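In: quick one, what's the 3D model for this:
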Amino acid sequence: MGKSIRKYILILIDVLLINIAFFMAFFLRFDYHVVEPYFTLYRQSFIIFTLANISTFIFFKQYHKIWRYVNLKDLIDLMVVITMGSAVSSLILFLLQIHLPRSIYPLSWLLNIILIISSRMFYRYIMSNSKVKIKNIVFKNTLIIGAGSAGQMLIRELRAHPEIGLKPVAILDDDKSKIYRSMEGVPIVGTLDDIIKAVKENEIDEVIYAIPSASRTVLRKVIDSLSELHMKVKTLPGIYELVNGKVSVSQLRDVDINDLLGRDPIKIDLDEISSYIKGKRVMVTGGGGSIGSELCRQIAKFNPSHLIILDIYENNMYDIQQELLRKYPDLRMTCLVASIRDEKKLNIIFKEYKPEIVFHAAAHKHVPLMEDSPHEAVKNNVYGTLNLVRCANTYGVKRFVMISTDKAVNPTSVMGATKRICEMIIQSFDRMSKTEFVAVRFGNVLGSNGSVIPLFKKQIAEGGPVTVTHEDVRRYFMTIPEAVQLVIQAGAMAKGGEIFVLDMGEPVKIIDLARDLIRLSGFEPDVDIPIKITGLRPGEKLFEELLMTDDKYTSTKHDKIFIEKPGFNDYDGLVLTLEKYKSKIDDMDTYEIKEFIKSIVPEYNTPEHVTLDEVVATTINSK
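Out: As a prediction, this is how the structure comes out:
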């Protein structure tokens, strides 16, 4: 039924109800028998009474509302409008010298309210409980966790979209005062402690968690309680997103590991960030990767004058390019396929585009792979960073922010050690450059390319086993968006030379992470999906560190960001060493490369140490 037809039908219904209310007022006032001359007064005034009320309804847009979603505020608004309509009609009748018995006015007003509000409530009831036949849809009994505004909106949305196939039959909420009451006609049957009982008694097929404001410990309680039933839990987008129409209930999704490990939203200083990015030329290296692409997304929100995305892998960069073109059609953006190893190409790019801010996220990051290809780790991570830093210094970049890693602290891997050298490059160049060079160090990000989460998901999908290197291995985790927000915030706070360290929270045991993912997938760990311990891989630690020493850091105005001190400042020694061996890297074997790294990073833990110059000289001469 079209909107116009529905509107006219509603007006006709209101005309009928208003007339019934007006006549009933006379009928009750005169003890069920309206005699002359009062019946004449009724005939003279009913058209005026009807038109005055309908005109008031139209003026206050009562026919623009969607009455299938009527709530208490809508009913109060309607009551006010009915009162105003009665007042307008009374005024017109007074001006026309049509004097009705005084009791007619309150009686007609009261009857008007009763009939019209009842009609709205009846319409809402009919629409909410109407059965829509949809082929091939089997409705699932659904348990809603949360009897707040999010839960209420969810129930309405599910009823408005029967094609989703979810039927709300019970609600749980930890507010005991709500128990044995109902919301939107759905009974509130208990607290979260009653979840197993509620699932069994109501033959629940789906559980939806609808408490956006609750801590993640509440969600974990739900997951743990349902683990024995092998039941998945879906979650709801934020209630304010639903209110603003940004998402629909059809975007309900399974609870994932981000919901359990992520923390409460991070507070960032939007004004501070906006002031240093807005209107600036910003370059992101590695812009197609997990961190780089998220950097591009968030930077685009702050209206840079030009976003330059640089990456060697064109497919990933194409994806983020297309995404940003859809979301920010007015954004000036250039995507360049180039390697940070190519110093000549980088000079051409910096000279042409003149970036004012650089976020350096390009790197080889896979620990085991870099153990087998240390030459590539050195050439890409170390010399690539050196190329970028020199270009930034030469072409007047104002601020250079490098993404580092917790694996750079007391490194045991080639990857971690090369990132530590990158930190040293950053700090040493800051001493002699007008560019503000800083590094931001953090741990693992959830769901990034090549991280443990996608691997576990793939293994679970294949039926297991899920492989964990050691029962006691622990890692720090952050979600990609929260890590990037803190990186951008740290960039706003930079004065030059700092290594910013992000508060990663408490480290997580990887074996617990594996068990959580198995449960979230609807299986029981070690029963449906086995977990296999494979042993630590080359370069791996049992645990990671974020600070070189525990006592050498200072707080910042942001409670999630710290600064490690003191910094590295031997610019001449570092650059001379890097230049000396730049042309010899490809001629070294794996052991020699690791010894070269150790000569720069003494805390790098390698087997046995010999003099680097002796090793290289012997190798070169023999070739």
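
In: switch to C-alpha atoms for all contacts and neighbour counts from now on
Out: OK.

In: how about the strands in the stretch 251-400 of the chain?
Out: Along the stretch 251-400 of the chain, the stretches classed as strands by DSSP state E, counting those that start in this stretch are 253-254, 281-285, 306-311, 333-337, 357-360, 399-405.

In: who touches stretch 268-286?
Out: Under the criterion CA atoms under 8 Å, 6 or more residues apart in numbering, residues 292-293, 295-296, 299, 302-312, 353-363, 485-486, 488-489, 492 lie in contact with stretch 268-286.

In: from the chain's centroid, how far away is that stretch?
Out: Stretch 268-286 sits 20 Å away from the centroid of its parent chain (CA atoms, centre = their mean, to the nearest Å).

In: and for stretch 372-390?
Out: The answer for stretch 372-390 is 33 Å, by CA atoms, centre = their mean.

In: ok, the nearest residue to residue 409 once chain neighbours are set aside - contacts?
Out: Nearest non-adjacent residue to residue 409, counting by CA to CA, 6 or more residues apart in numbering: residue 548, 5.5 Å away. By CA under 8 Å, 6+ apart, the contact list for residue 548 reads 409, 410, 564.

In: before we move on, back to that, of the strands of the stretch 251-400 of the chain, which is nearest residue 190?
Out: strand 253-254 (23.2 Å; CA to CA).

In: could the contacts of residue 548 be laid out in a markdown table, adding neighbour count, secondary structure and distance to residue 89?
Out: Output for these, formatted as a markdown table (neighbours: other CA atoms under 10 Å; DSSP: H, G, I helix; E, B strand; the rest coil; distance: CA to CA, whole Å):
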| residue | neighbour count | secondary structure | distance to residue 89 |
| --- | --- | --- | --- |
| 409 | 20 | coil | 81 |
| 410 | 21 | coil | 84 |
| 564 | 20 | strand | 76 |
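
In: want to put them side by side, so please do this one too:
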Amino acid sequence: MILRLLRERLPNHLVLMTRRVKQTLMLAVDSVLLIIAVWAAYSLRLGEWFVPNPWQILLMMTAPLLAIPFFLAMGLYRSVIRYMGEQAMWSVVKGMSLAALSWAVLAFMTQMTGIEGVPRAVPLLYWLLGTVLVGSARFAARWLLWLPMRKRFAGRQALIYGAGDAGRQLAESLRSGRDLFPAGFLDDDETLQGKDVGGLRVYPPSQLPMLLERFDIHDVIVTLPSASSARRREVVALLEQHRVRVRILPALADIANGRHLVNMVREVDIGDLLGRDPVAADPALLGRCITGKAVLVTGAGGSIGSELCRQIAALQPGSLVLLEASEHALYQIHRLLQSVLGCELVPCLGSVSDAGLVTRLLAKHRIETVYHAAAHKHVPMVEANVLQGTRNNVLGTLTLASAAFDAGVETFVLISTDKAVRPTNIMGASKRWAELVVQGFAQQACARKSGQRFCAVRFGNVLGSSGSVIPLFKEQIALSGPVTVTHPEVTRYFMSIHEAVQLVIQTGSLASGGEIFLLDMGEPVRILDLARNMIRLAGYTVCDEANPQGDIEIAIVGLRPGEKLYEELLISSTNAVNTAHPKIMKANEPSLDADSLSEQLQQLRKALVDCDEPTVRRLLMTLAADQGCSKHSEPVAVT
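Out: Presented below is the predicted three-dimensional model:
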């Protein structure tokens, strides 16, 4: 018990000591060890337990007095024990040789004075024992001081390829960090191999397999700033033969000039760009529609859908079904969730427009909650592919909502967009139609008193999504510009993808049926200001009329087809009310009566079958832009 406490607490206590206290402690330990070495030398030479007389005790006491000055001169008390390399043993040997020689001269001089003499083998034995004891004490101290670090960085040690200036500076930086710790260097220079640089051993690259196993290495960082591109490719090719993550440190001069900063900094955060902090989620609202329930997420591999899946997985659903049309996206999110989800996880490759597929899924897995995130949402792409965008966004929502209604799904949440308000593009108009479809099923559920809740949640852009300007701006900044902005006055609402999805999950718990929820996106942001902030965050200056010598230019390229200068969240500014959550409002937006909606959908289907794009476009834009829609309490039969 005592030994275990010493092993756990003593290393931490030693690490917390000041350097002066550690040096004093080491000096005291060396003094005791040298006296022990002299006594042991006598005992070994005489072959018995040696009991010294007063004169011999005095001679023993002089051993540390003679040795310590030599040790000081050799720098044995200047080096940091924790980072001391094997080269320190050579310093111990040299210091101990001088100490033993001076002690032998003193010992034989006392013999000449008539005092009881010293056997000639004792100085030699003293040198040998002193070297072993003093050297072993240092390496034992280093091992003891490293115990806390070994526990802290178990499995997180890294090798540095290149023991030059950049590698040494990186090693020092890693030592003071919390994520990785340097285990040693790899270097092609044979004159460095086997030596210690900054307290770390330099190994030849051929020993990499042995090092990976010995130190449990998962990362190798290449620091060859002056090497050619061909040489770096060779090194990377060598490392990729092993199961390690390879990283490359750019040249320090390039980092200082800001050339690589945009790729090295963390992801741009909402607080950096908007000066706005997200509101903490309500745990009761988060779990109400998910914990212990069978949940289906459509578009599960997209930016919104995948974040939905990650947050749902943390809320302990009974089962989670992933519906995704892209095989690669489905594979990625399924692989990610496999390691963290403790319940049934079902990947399903298919489209929401496949009525047979969604009907079987809902029935087989007894789905209770649906988050419908599948949509074609890129404005220019949908504008160029009107028929396919309409089939997916409108008829796909109709197919899924109809199947969910028939299957008795408890909660259905449509992920909508602020572009559905007074839309000027096909994407926004198709999402407004999807809202009307969901409103229709909500009224049917209310009329039948089934207890089912159909709702939609409407919000603006999310940072980091596949359609966000943030990744585009980062890519353009990394290429030294220009950064493209469509119009100097264009504004958009922004929210972090994590916060947006948290709020989406909570809207399902707040729904009673038929609502369109609105997320508080804060104040709209000018895209031009966003671009300027992104450039400054990356460490560059904007090149404009006021600063023609700036680093990166902002180019105004003009509005894209169907793009608006600003977006809105409400069709009518008077019908939004607060909810129990401060960042979620709800609105009862205009809806269609049963006959009108059914007739419109039939016309839309016929136009899609005939591939009549002008008619599809006219139907979408006319209905979505109609602000004369009236609300009805009777059930809406959606066919």
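
In: for residue 57 of the first structure, which of the strands of the stretch 251-400 of the first structure is the nearest?
Out: Closest among those, once you apply CA to CA, is strand 253-254, at 40.9 Å.

In: and that closest one, how far from the second structure on average?
Out: Taken over the aligned residues, the distance from strand 253-254 of the first structure to the second structure averages 4.0 Å (mean CA distance after the TM-score superposition for the first structure).

In: so which elements touch that strand?
Out: Counting contacts by 3 or more CA pairs under 8 Å, 6 or more residues apart in numbering; DSSP states H and E, strand 253-254 of the first structure is packed against strand 233-235.

In: next secondary structure after the strand it packs on?
Out: helix 239-243 (DSSP states H and E).

In: in the second structure, what residues pair with that next one?
Out: Residues of the second structure offer no counterpart to helix 239-243 of the first structure, counting by TM-score structural alignment.

In: mind listing what's buried in that helix?
Out: 239, 242 (16 or more other CA atoms under 10 Å).

In: before we move on, what about stretch 435-451 of the second structure?
Out: Buried residues in stretch 435-451 of the second structure (16+ other CA under 10 Å): 435-446, 451.

In: got it, and stretch 403-415 of the second structure?
Out: 403, 404, 405, 407, 408, 409, 410, 411, 412, 413, 414, 415.

In: circling back to that earlier point, ok, and the contacts of residue 548 of the first structure in the second structure?
Out: For those, the contacts that are reproduced in the second structure, applying both residues aligned by TM-score structural alignment, their matches' CA atoms under 8 Å, are 409, 410.

In: looking at the first structure, name the residue matched to residue 436 of the second structure.
Out: Residue 436 of the second structure maps onto residue 424 in the first structure, by TM-score structural alignment.

In: pretty sure its match is touching residue 572, no?
Out: No - Residue 424 of the first structure is not in contact with residue 572 according to CA atoms under 8 Å; the separation is 11.7 Å.

In: tell me the buried residues within the contacts of stretch 268-286 of the first structure.
Out: For those, buried by 16+ other CA under 10 Å: 292-293, 295-296, 299, 302-304, 306-312, 353-363, 485-486, 488-489, 492.

In: quick revisit: how close does the residue nearest to residue 409 of the first structure get to residue 319 of the first structure?
Out: Applying CA to CA, to the nearest Å, the value for residue 548 of the first structure to residue 319 of the first structure is 37 Å.

In: quick one: map residue 557 of the second structure onto the first structure.
Out: Per TM-score structural alignment, residue 557 of the second structure is aligned with residue 534.

In: the closest residue to its match other than its chain neighbours and residue 16 of the first structure, how far apart?
Out: Closest residue to residue 534 of the first structure apart from its sequence neighbours, by CA to CA, 6+ apart: residue 469 at 4.7 Å. From residue 469 of the first structure across to residue 16 of the first structure, the span is 76 Å (CA to CA).

In: settle it for me: which of these two has more neighbours?
Out: A count of neighbours by other CA atoms under 10 Å puts residue 469 above the other of residue 469 of the first structure and residue 16, at 16 against 13.

In: so that one sits right up against residue 531, yeah?
Out: No - using CA under 8 Å, residue 469 of the first structure is not in contact with residue 531, being 10.3 Å away.

In: I'd like the contacts of residue 548 of the first structure as CSV, with distance to residue 259 of the first structure appended.
Out: Below are these laid out as CSV (distance: CA to CA, whole Å):
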residue, distance to residue 259 of the first structure
409, 28
410, 31
564, 30
